[in-house]
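Engineer: okay, structure incoming, though there's no sequence with it:
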């Protein structure tokens, strides 16, 4: 079995110099790629695609289908098919918004919430990476990630 070539690493910054935005983007891309590899494998173990798992994870609260499309960066027409498949598995349900009956909110069922817990528990590489951080490191990472995209931290 041939090994996959590793991605080139950016040159280290001289001691004391702050990394450039490009170096940070490369580091963030590698971290995100590792997270999504882990998520894809954990989702597959639950019979889901990565996108289906991402949708379930986003449903900490009921969300309109259009909002889900924005969060998943896909066309609203794709959301209907995703919701249909998750609904067929009993993982989500749709409810009319009480303030605007034209809006359908997607809600994770208890089984959907249980699947999210199993996915997170199965994301061993990501969990191990985060566990290697001490309490202050986790606090700092959480705060920095929130500052990067403050409109998406809700």
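Structural biologist: It's in. As the structure is a computational prediction, the values presented were derived from the model and not from experiment.
Engineer: from here on, just use CA atoms for contacts and neighbour counts.
Structural biologist: Will do.
Engineer: show me what whatever helix or strand residue 66 lives in is packed up against.
Structural biologist: Per DSSP states H and E, residue 66 falls inside helix 65-71. With contacts defined as 3 or more C-alpha pairs under 8 Å, 6 or more residues apart in numbering; DSSP states H and E, the secondary structure elements packing on helix 65-71 are helix 76-88, strand 104-108.
Engineer: just send these back as CSV, with mean neighbour count and distance to residue 137 too.
Structural biologist: What follows is these, written out as CSV (neighbours: other C-alpha atoms under 10 Å; distance: least, C-alpha to C-alpha, whole Å):
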stretch, mean neighbour count, distance to residue 137
helix 76-88, 15, 36
strand 104-108, 22, 31
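Engineer: included below, for side-by-side comparison, is a second structure:
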């Protein structure tokens, strides 16, 4: 954790939203996010998908889920998700199936081709992977912890 020396700890005073360090960190996070989305859009396009379709397919490759939950994760309206899933289903990348816990609910789930496409998409995203590879295991663990804490999931 040598690189994280000087970082505020829980006993340090809270950072001001306008102090230079906070402003620089916000700017750096914005740059990382912009680069990630740019690369994600390029990778999606190479698979003839929109960025939203690629994100839904990526989510579903982790676990099948109902439209409402996909919408919550993507912070959008369920009606938008329905249209995205319809297009993925038309391409044979996603299927709808009954939820084994509640037959009234339909789950969207990737087909085998959908899983393969999601895997190919993940493998083509070098931007996030390459810089992270230059960090030690301990630094990646520390970064994960900090990001989880920022998101309130720690």
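Structural biologist: Yes, it's here. Predicted, not measured: the structure shown is a model, and the values here were computed from it.
Engineer: against residue 37 of structure 1, how distant is the residue nearest the centre of structure 1?
Structural biologist: Here the mean C-alpha position of structure 1 is nearest to the C-alpha of residue 54 (C-alpha atoms, centre = their mean), at a distance of 5.0 Å. Using C-alpha to C-alpha, to the nearest Å, we find residue 54 of structure 1 at a distance of 13 Å from residue 37 of structure 1.
Engineer: what does residue 107 of structure 1 give?
Structural biologist: Plainly put, residue 107 of structure 1 is 26 Å away from residue 37 of structure 1 if you go by C-alpha to C-alpha.
Engineer: could you do residue 17 of structure 1 as well?
Structural biologist: Residue 17 of structure 1 sits 31 Å away from residue 37 of structure 1, taking C-alpha to C-alpha as the criterion.
Engineer: higher neighbour count, those two?
Structural biologist: Residue environment comparison for residue 17 of structure 1 versus residue 37 gives the larger neighbour count to residue 37, 16 against 8, counting by other C-alpha atoms under 10 Å.
Engineer: returning to that earlier point: can I get the helices and strands packed on helix 65-71 of structure 1 in a markdown table with distance to residue 120 of structure 1?
Structural biologist: Written out in a markdown table, the entries for the helices and strands packed on helix 65-71 of structure 1 read as follows (distance: least, C-alpha to C-alpha, whole Å):
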| stretch | distance to residue 120 of structure 1 |
| --- | --- |
| helix 76-88 | 18 |
| strand 104-108 | 16 |
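Engineer: nearest to residue 146 of structure 1, of these?
Structural biologist: Relative to residue 146 of structure 1, the nearest member of the helices and strands packed on helix 65-71 of structure 1 by C-alpha to C-alpha is strand 104-108, separated by 24.3 Å.
Engineer: now the element after that closest one, going C-ward?
Structural biologist: With DSSP H and E, the next secondary element past strand 104-108 of structure 1 is helix 110-122.
Engineer: what about that next one, how far off from structure 2?
Structural biologist: Superposing on structure 2 places helix 110-122 of structure 1 at an average distance of 1.3 Å from its equivalents, by mean C-alpha distance after the TM-score superposition for structure 1.
Engineer: pull out the buried positions in that helix.
Structural biologist: Neighbour-count burial for helix 110-122 of structure 1 flags 112-113, 115-116, 119-120, 122 (criterion: 16 or more other C-alpha atoms under 10 Å).
Engineer: could I get these in CSV, plus columns for distance to residue 24 of structure 1?
Structural biologist: CSV is the format used below for these (distance: C-alpha to C-alpha, whole Å):
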residue, distance to residue 24 of structure 1
112, 35
113, 33
115, 33
116, 29
119, 28
120, 26
122, 28
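Engineer: what kind of secondary structure is residue 103 of structure 2 in?
Structural biologist: When states are read from DSSP: H, G, I helix; E, B strand; the rest coil, the local structure at residue 103 of structure 2 comes out as strand.
Engineer: just give me the neighbour total for the aligned partner of it in structure 1.
Structural biologist: Residue-level alignment of residue 103 of structure 2 against structure 1, with TM-score structural alignment as criterion, gives residue 101. Residues near residue 101 of structure 1, counting by other C-alpha under 10 Å, number 10.
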